[in-house]
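K.L.:
Here you go, sequence then predicted model.
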Amino acid sequence: MGNQGEQVWGLLSGRWGFSRSVIREDSPADLLDRAEAADLLNISVGTFGGYRHETALRAAVRVVGGVEHWPRAVLEEWSAARPGDAGKRVRGGRPRGTGDLLPREEIRPRLAQLLDLDPAVTAAAAADVIGVHPDTATRTLAALRAEAVGPLLAAQPSLTAADVTRRLRFPGQAASAALAAAQGLRRAEEARAYVLEVTGLLGAAAGGPPDVLAPVRGAASLAVPLAAGESAAALVWDERWGWRTAPTRADVQSTATPPTGDAVRYLGARIAPQPADVVAAYRGRGGRRAPAVTRLPGESLQRLIPAS
């Protein structure tokens, strides 16, 4: 690999600038981070994430600037001591059950850089490169792609998936999903004033302003967090089936199908009831176990949302 290739890989895996061999000779005392350790051992970052819990590596870990490092000599000794062909390492990928190896605050900017370099990158490849769970990569890449489409959609409401592919180089399926998500986010912003009315009427029961939720299948949804001591974690409005309670913080998300459960209540018989009716149903512990009405996302919200 030439110097330019080394620098690109350094960017993707967190090793900014030139490779170590360009700067100086290797030393047994070198402290290597996860990406560098994986490179030394000729395995993926995800695979090293599974091995790092073994006794020898766990005992040798050093935390520098909040990031785990391992001495080069320890890594080389550990590799040499493993039986079989280089420890019979698995071929890439992440071990089942392995969580994110990258600090949470670094995941989004690192994936944004990767997406800039390769607009067609898959979640599996991105997870392997930067050391996060594939589900994390899937969610974050979807959000980044939707945000990239947003300005294009604002300038061209008739934007198509083919336009997205041509202008942003996202592959077909990713372009379609990003466009649907961007459209859902736009409709959520259109509904924000209505949801804010409900928030205002909740008074002290509201725990903060409404949050726009990440779209699932392009659906617009917002959540009003509730204060501590309330009977639910939040009230969620979804353009497909209206208002519902979210019993716990884990339930505060957009979903592919209407959530159900003993503590889930759907408030009102319309997609967008009058704000006072929503609050009355919540405070009166009224509601249904399932939505009274459902609709497909994407239809205009203007005729559904009550005039303020």
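P.N.:
Sure, I can see it. Numbers count the residues shown, from 1 in each chain.

K.L.:
C-alpha from now on. contacts and neighbour counts both.
P.N.:
Will do.

K.L.:
tell me which residues of stretch 48-58 are tucked away?
P.N.:
Within stretch 48-58, the residues scored as buried using 16 or more other CA atoms under 10 Å are 48-52, 57.

K.L.:
nearest to V132, of these?
P.N.:
Comparing the buried residues of stretch 48-58 against V132 with CA to CA picks out G49 as the nearest, at 9.4 Å.

K.L.:
mind listing what the closest one touches?
P.N.:
G49 makes contacts with 34, 94-95, 98, 101, 131, as judged by CA atoms under 8 Å, 6 or more residues apart in numbering.

K.L.:
So it lies in a helix, does it not?
P.N.:
Yes. Using DSSP: H, G, I helix; E, B strand; the rest coil, the assignment for G49 is a helix.

K.L.:
try this one side by side with the last:
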Amino acid sequence: MAITEHWPRRIVRGYKADRPERGADGGRRVGSGDMIPRDQILPRIAELLDANPAITINEVADTLGIAEFPTAQAGLAQLRGRRIADLVEATPGLTPTEAAEHLSYPTATHHGASAIAEAELRTRRARPYLQRVADVLAQADVAEPVRVEVRRIGDDHLATAAAPEGEGIRYLGSGTEPEPAELLTEFADRRKGSKHSKV
């Protein structure tokens, strides 16, 4: 038979609260989060990346007082991916990996940053079409005028909003980029469309 020691709850809580690296709940201590406001993290990482393209996650975290994972890692990957996309867009024929090399990014970062760059480029290519559709629908008084924001869903899909389903909602058009005129025609004909997203 095993004997288990039992401690009063107040003693256990006091012990946890006094530990040097953990809070009372076992996580980080209150106030030990990122030392700069969230909206300043990417601009500050961008400054560090400008000064040193090969900067590491550890160096970013130590310099800015932020968590290595996911904050510093995700910020560096996102910024490197966007900059690779900018260079690929400005230099036809350049691959994302070649752009990463041109920007002097460490080889270990090429794969992840290139994947982010490719997703960013898909988003940029989709935005003009989606904005054109939104503008045509607004001009026809079928929708409110909006500035389209494109978001990635998973690895392969782009969307301007979540795909709702339910009474009165129809999905119109054929293919991935139906012409706005086709959408308007199908919208006017209540027999057209599907109740479920085709994506």
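P.N.:
On my side now, so go ahead. All of these numbers come straight from a predicted model, not from anything done at the bench.

K.L.:
circling back: next step: the contacts of G49 of the first structure restricted to helices.
P.N.:
R34 (DSSP state H).

K.L.:
May I ask which of the contacts of G49 of the first structure has the most neighbours?
P.N.:
With neighbours taken as other CA atoms under 10 Å, the top of these is G131, carrying 28 neighbours.

K.L.:
quick one: the strand or helix carrying W9 of the first structure aligns where in the second structure?
P.N.:
Secondary structure assignment for W9 of the first structure, by DSSP states H and E: helix 3-13. Helix 3-13 of the first structure corresponds to no residue of the second structure when matched by TM-score structural alignment.

K.L.:
from the middle of its chain, how far away would that helix be?
P.N.:
Taking CA atoms, centre = their mean, to the nearest Å, the mean C-alpha location of helix 3-13 of the first structure is offset from the chain mean by 25 Å.

K.L.:
Tell me the helices and strands packed up against that helix.
P.N.:
Applying 3 or more CA pairs under 8 Å, 6 or more residues apart in numbering; DSSP states H and E, one finds that helix 3-13 of the first structure makes contact with helix 104-117, helix 123-130.

K.L.:
let's see 7 Å
P.N.:
In terms of contacts (3 or more CA pairs under 7 Å, 6 or more residues apart in numbering; DSSP states H and E), helix 3-13 of the first structure is packed against helix 123-130.

K.L.:
could you give the angle of the helix or strand following the helix it packs on to helix 123-130?
P.N.:
Counting by DSSP H and E, the element after helix 123-130 of the first structure in chain order, helix or strand, is helix 134-155. Going by axes from the mean of the first three to the mean of the last three CA atoms, to 10 degrees, helix 134-155 of the first structure is angled at 110 degrees with respect to helix 123-130.

K.L.:
residues of helix 134-155 of the first structure that come out buried?
P.N.:
Within helix 134-155 of the first structure, the residues that qualify as buried are 134, 136-137, 140-150, 152-153, counting by 16+ other CA under 10 Å.

K.L.:
Show me where the second structure has its strands.
P.N.:
Ranges of strands within the second structure are 151-153, 157-159, based on DSSP state E.

K.L.:
Output these in JSON lines; the columns should cover mean neighbour count and distance to A188 of the second structure.
P.N.:
Formatted as JSON lines, these follow (neighbours: other CA atoms under 10 Å; distance: least, CA to CA, whole Å):
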{"stretch": "strand 151-153", "mean neighbour count": "14", "distance to A188 of the second structure": "28"}
{"stretch": "strand 157-159", "mean neighbour count": "15", "distance to A188 of the second structure": "23"}
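
K.L.:
who wins for proximity to L172 of the second structure among the ones you listed?
P.N.:
strand 157-159 (14.7 Å).

K.L.:
what's the mean gap between that closest one and the aligned bit of the first structure?
P.N.:
Its aligned residues in the first structure lie a mean 5.4 Å from strand 157-159 of the second structure after superposition (mean CA distance after the TM-score superposition for the first structure).

K.L.:
Stretch 119-133 of the second structure now?
P.N.:
Mean for stretch 119-133 of the second structure is 2.9 Å (mean CA distance after the TM-score superposition for the first structure).

K.L.:
Buried residues, that stretch. List them.
P.N.:
So stretch 119-133 of the second structure, judged by 16+ other CA under 10 Å, has buried residues 119-123, 127, 129-131, 133.

K.L.:
and these, which two are the farthest apart?
P.N.:
A119 and V133 (21.3 Å).

K.L.:
Relative to L267 of the first structure, which of the contacts of G49 of the first structure is nearest.
P.N.:
L267 of the first structure lies nearest to T98 out of those, by CA to CA, at 38.9 Å.

K.L.:
now the closest one: how far from H133 of the first structure?
P.N.:
7 Å (CA to CA, to the nearest Å).

K.L.:
Now do the shared contacts for those two.
P.N.:
The overlap between the contact sets of T98 of the first structure and H133 (CA atoms under 7 Å, 6 or more residues apart in numbering) is empty.

K.L.:
need the helices for the first structure, in chain order.
P.N.:
Using DSSP H, helices in the first structure cover 3-13, 20-23, 34-41, 45-51, 55-60, 72-81, 104-117, 123-130, 134-155, 161-168, 172-202, 275-283.

K.L.:
Which part of the second structure matches the fourth one?
P.N.:
Using TM-score structural alignment, helix 45-51 of the first structure corresponds to no residues of the second structure.

K.L.:
Including distance to V63 of the first structure, could the buried residues of stretch 48-58 of the first structure go into TSV?
P.N.:
Below are these laid out as TSV (distance: CA to CA, whole Å):
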residue	distance to V63 of the first structure
F48	16
G49	15
G50	18
Y51	17
R52	13
L57	13
